[in-house]
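**Student:** here is the input, now give the coordinates:
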Amino acid sequence: MTASGVHKRPIALAIFLIVSGVIGLVASFQLTVEKIRTLENPDAVLSCDFSLIVQCAKNLDSAQGAILGFPNPLIGLIGFTAPVVVGAATLAGARFASWFWVVFNIGIAGAFAFCLWLAYQSIFDLATLCPWCMVVWSVTIPMFWAVTLRNLTVGAIAAPRTLRRAAAAAYSWVPVITIVGYIIIAIVAQIRLDVLSYL
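**Tutor:** Next up, the predicted model:
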């Protein structure tokens, strides 16, 4: 994803949306399967439970794991369909209006904020790191930055020219921005939970 190519049909972004969306769907599906297992057998040892700290069970059984009254993974199964569809349509030649990109961006921003909240809850309240949840975070974070910076650069999101130039410059740095985000979460988790001692 280079800044010079954002004004053209965003092929690289489309491929990224498909790949990250599929990864998110797989993670959400796995979490759904594990949730069903806990409903069938509350004492079941889940395949994603590796230690006291690295596990899925505590997250899935918590209030935070069903924030809307049903398991969060179902949100992922629905939500991650959108980037796959948008990416595939873009590859097929579809060109969406600015309002569509704004609505899509709002949805991804909501997912990004939700993931940050869940990461905070997981680290500071539940004191666990859910492997499949972290997979969801790992694709949502770069998806947010890639779509937001692209939309600012091409003017889909109305912004001052200075901000648009800054977004264009930052667009090619999405991988670095993403890695920095991962590192921040990892450092916070290590300081709070001493994760390495449980591996």
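**Student:** only C-alpha atoms from now on, for both contacts and neighbour counts.
**Tutor:** OK.
**Student:** okay, which residue is most central for the chain?
**Tutor:** Nearest to the geometric centre of the chain sits residue 140, at 1.6 Å (CA atoms, centre = their mean).
**Student:** wasn't that residue part of a helix?
**Tutor:** Yes: if the criterion is DSSP: H, G, I helix; E, B strand; the rest coil, then residue 140 is within a helix.
**Student:** got the buried residues for stretch 60-71?
**Tutor:** Judged by neighbour count using 16 or more other CA atoms under 10 Å, the buried positions of stretch 60-71 are 60, 64, 65, 66, 71.
**Student:** please give me the structure for this one as well, since I'd like to look at both together:
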Amino acid sequence: MSEQRTRPVVYAVWLIIASVLGWWAAFQLTLEKFAVLEDPDTTLSCDVNVFVQCGTNLESWQGSVFGFPNPIIGLTGWMAPLVVGVAILAGARFPRWFWALYGLGITGAFVFICWLIGQSFFVLHTLCPWCALTYFAVIPTFVATVLQLFHNGTIPVSESARDRARNLGVWVPLASVLAFALIILLAQIAGVDVIGSLVGMIS
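**Tutor:** Alright, predicted model coming up:
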């Protein structure tokens, strides 16, 4: 099997797309944070209503978990999957230790996002639009990366299991849609009226 056929091209393309989406969301949140710092009473462009907004999230302690605004993590962190995606398309082949560290980083991002989802819904009772775009980028990236780690042998499994991981890759988009639907459901359970807000925006 040639290198061209063994390279995870679809995975690489998704990494590039997800990185652009995630970085753009982080950039917009950074601009909103600057606006709040300049004028605490300003109305942010992402503040649709009391439920769908980013102002509450940015001003909370959860919005600066490590002592600086969370969007800065996105501005820097999304560069990693972008570089990996471009490198794969260019023909780069990474050793197992690299994939292990990369997978650990993506897993950390996924865990952090899950924590932020819980804090946003069940503590702050809001859904940040730009944060939602980040969720949409991180969740399928995590799923696709786990499958890639199985397929390339970073996670040691049998040859048949590696083949199944490769075949399961086609279900990542559906899994992502279901994950996003679960996020909306959790928001509704937490009292964040996302559906009503979206209907109001459309009407």
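**Student:** quick revisit: hang on, the residue nearest to the centre of the first structure packs against residue 112?
**Tutor:** Yes: when contacts are counted by CA atoms under 8 Å, residue 140 of the first structure is listed as touching residue 112 (5.9 Å).
**Student:** the counterpart of residue 53 of the first structure in the second structure: neighbouring residues, count only.
**Tutor:** Aligned counterpart of residue 53 of the first structure in the second structure: residue 51 (TM-score structural alignment). Per other CA atoms under 10 Å, the neighbour tally for residue 51 of the second structure reads 21.
**Student:** for residue 51 of the second structure, give me its contacts.
**Tutor:** Residue 51 of the second structure sits next to 125, 126, 127, 192, 193, 194, 197 when contact means CA atoms under 8 Å, 6 or more residues apart in numbering.
**Student:** filter those residues by whether they're kept in the first structure.
**Tutor:** Retained in the first structure: 125, 126, 127, 194, 197, out of these (criterion both residues aligned by TM-score structural alignment, their matches' CA atoms under 8 Å).
**Student:** other SSEs contacting the helix ranked longest in the second structure?
**Tutor:** The residue-count maximum for a helix in the second structure (DSSP state H) belongs to helix 9-38. When contacts are defined as 3 or more CA pairs under 8 Å, 6 or more residues apart in numbering; DSSP states H and E, helix 9-38 of the second structure packs onto helix 55-59, helix 70-77, helix 79-89, helix 129-151.
**Student:** repeat the analysis, applying 7 Å as the threshold.
**Tutor:** Judged by 3 or more CA pairs under 7 Å, 6 or more residues apart in numbering; DSSP states H and E, helix 9-38 of the second structure is in contact with helix 70-77, helix 79-89, helix 129-151.
**Student:** which of the ones you listed sits most buried?
**Tutor:** helix 129-151 (a mean of 21; mean count of other CA atoms under 10 Å).
**Student:** where does that helix end up in the first structure?
**Tutor:** The aligned range for helix 129-151 of the second structure is 131-153, by TM-score structural alignment.
**Student:** so what corresponds to residue 40 of the second structure in the first structure?
**Tutor:** So, by TM-score structural alignment, residue 40 of the second structure is matched to residue 42.
**Student:** which SS class is that match?
**Tutor:** coil.
**Student:** burial measure for it, as a count.
**Tutor:** Here the number of neighbours of residue 42 of the first structure (other CA under 10 Å) works out to 12.
**Student:** what's the answer for residue 97 of the first structure, then?
**Tutor:** There are 9 residues near residue 97 of the first structure, going by other CA under 10 Å.
**Student:** same question for the one 4 residues further on.
**Tutor:** Applying other CA under 10 Å, we find 18 residues neighbouring residue 101 of the first structure.
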